[in-house]
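> Here is my input; please provide its structure:
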Amino acid sequence: MKYLLKGQETERLKFRLLQQDDFDSWMKLFRAKNVAIFLGLDPTLSEYELCKLWFERGSHRYENDLGGMNVLIEKSTGLVVGQCGLLVQTVEDVERLEVGYSILPEFWGRGFASEGAAKCKNYAFENDLADSLISIIHVDNIVSERVALKNGMALEKKLDSYKGNPVNIFRIDKKNWN
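Below you'll find the model as predicted:
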């Protein structure tokens, strides 16, 4: 559980673990265009099936110390606005630590992804969890690329197929962090 930010906070956000009670509010994410594709999920599945799969993957990560997405709660309203976290990923047979983020559509454009991603980056480097961090972003997800760039990352490489999708890998090294 060393990769989870449970109990952490930013200026506007609180981090907590994903709970089964979050299921209905999280289904809204899968109604948005291209979200399933951007998250590497099968877009032919129903919203319910996508959300169920998302929760199963999250539970698997939590149970196997592979990091995971933390629920982001807006402090001023108490509303769930998204998820963000540190994820252990294997990219080209190398284990790496990813900063991942997903924001519910009604909260897009408010800077929550950038704020959460920055907290994850700082937490990872402050706690010596990795010498570098990545974000794996579908090549068509320009908004998420902007978040990675704002988080101090630079394009490392493009992969024609990562889990069946074309992605860009963004990276920041700890030595370039501050």
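> can we go C-alpha only for contacts and neighbour counts from here?
Will do.
> Specify the local secondary structure of the residue nearest to Lys163 when sequence neighbours are not counted.
Leaving aside its sequence neighbours, Lys163 sits nearest to Gly40 (CA to CA, 6 or more residues apart in numbering; 7.0 Å). The assignment at Gly40 comes out as coil when based on DSSP: H, G, I helix; E, B strand; the rest coil.
> surely Arg31 meets Glu47?
Yes - assessed by CA atoms under 8 Å, Arg31 is found in contact with Glu47 at 6.6 Å.
> Just want the most central residue of this protein.
For the chain, Gly100 is the residue whose C-alpha lies nearest the centre (CA atoms, centre = their mean; 2.0 Å).
> Distance of it relative to Lys33?
19 Å (CA to CA, to the nearest Å).
> do Ile103 as well
13 Å.
> higher neighbour count, the two?
Taking neighbours as other CA atoms under 10 Å, Ile103 and Lys33 compare with Ile103 leading, 22 against 11.
> I'd like the structure of this one too, to check against the first:
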Amino acid sequence: MRHPERHTERLWLRQWREEDLDALAEMDADPEVMRYIGDGSPSTRERTTAALARARAAWDERGYGLFAAEEPATGELIGWVGLAVPTFLPEIMPTVEIGWRLRRRSWGRGYATEAAREVLAFAFDEVALDHVVSICHVDNHASTRVMAKLGMTFDRTTRVPAHGQPVQVMSLTREAFRASADGVLPRPPARRPARS
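Just a heads-up that it's a prediction; the model follows:
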């Protein structure tokens, strides 16, 4: 099965290679990068190796997954952006999540928003999803801003059962994405009260 690749103005969203492990392990070992991921602990090389194997297998299992994000100008892997099934949060299942993780020196350059827009087009046009969510720690304001730029709207706050971290769930439909792509952002609904 041939897996897709996508290009944005500044990024190449491609499939994973074995040689990506070193850059991925370095990123996942950075405490600042991992601050709002899972329980907030940096990852080990072994855990990153297993995560990379799962990321590669997901494409064969589902026909979608995480894209490796490469900066063509430098040839460097800067992180990933893609689609996954958020089984860690059973209360919102079944659904598909869009997420991203970038190395620290690539933060603040608009890469996450740029790549996520391309992945959303893939999700809605090629995978034919009707709806996606995005999930982040309630204190991860940078990711929340990206979600807002993508036209996502607030769904709920809750806690991840495995480690109790408080997270915010944002939501986007195919119709809302197409409207935002045309420059008309949907009006966000009133915020629901947070769950304890």
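> where does the TM-score land?
Once superposed, the chains reach a TM-score of 0.85 (TM-score structural alignment, normalised by the length of the first structure), with 175 aligned residues with a CA RMSD of 2.4 Å.
> before we move on, the earlier item: is it true that the residue nearest to the centre of the first structure touches Cys84?
Yes - shown here, Gly100 of the first structure and Cys84 form a contact pair, counting by CA under 8 Å, at 5.5 Å.
> Overlap of the contact sets of those two?
Met69, Ala117 (CA atoms under 8 Å, 6 or more residues apart in numbering).
> Phe38 of the first structure maps to what in the second structure?
Under the alignment by TM-score structural alignment, Phe38 of the first structure pairs with Tyr36 in the second structure.
> which residues in the second structure form strands?
Assigned by DSSP state E, the strands in the second structure fall at 6-7, 12-14, 66-71, 76-84, 97-102, 131-137, 153-159, 166-173.
> Serialize those to CSV and add fields for distance to Leu24 of the second structure.
Shown next, in CSV, are the strands of the second structure (distance: least, CA to CA, whole Å):
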stretch, distance to Leu24 of the second structure
strand 6-7, 20
strand 12-14, 14
strand 66-71, 9
strand 76-84, 7
strand 97-102, 9
strand 131-137, 20
strand 153-159, 27
strand 166-173, 24
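> Compare the ones you listed and give me the one nearest Ala50 of the second structure.
strand 66-71 (14.1 Å; CA to CA).
> residues in the first structure aligned with that closest one?
Using TM-score structural alignment, strand 66-71 of the second structure pairs with 69-74 in the first structure.
> average offset between that stretch and the second structure?
Here the mean offset of stretch 69-74 of the first structure against the second structure after fitting is 1.0 Å, by mean CA distance after the TM-score superposition for the first structure.
> Contacts for that stretch next, please.
For stretch 69-74 of the first structure, the external contacting residues (CA under 8 Å, 6+ apart) are 4-6, 12-18, 58, 79-87, 100-101, 116.
> compared with the second structure, how much does the longest helix seen in the first structure deviate?
Determined from DSSP state H, the single longest helix within the first structure is helix 47-63. Here helix 47-63 of the first structure, set against the second structure after superposition, deviates by a mean of 2.9 Å using mean CA distance after the TM-score superposition for the first structure.
> Show the contacting residues for Trp177 of the first structure.
Trp177 of the first structure makes contacts with Gly152, as judged by CA under 8 Å, 6+ apart.
> Please apply the same query to Arg171 of the first structure.
By CA under 8 Å, 6+ apart, the neighbours of Arg171 of the first structure are Ser132, Leu133, Ile134, Ser135, Met153, Ala154, Leu155, Glu156.
> Please say which position in the second structure it maps to.
Checking TM-score structural alignment: Arg171 of the first structure goes with Ser171.
> Setting aside sequence neighbours, what's the nearest residue to its match?
Nearest non-adjacent residue to Ser171 of the second structure (CA to CA, 6+ apart): Val133, at 4.4 Å.
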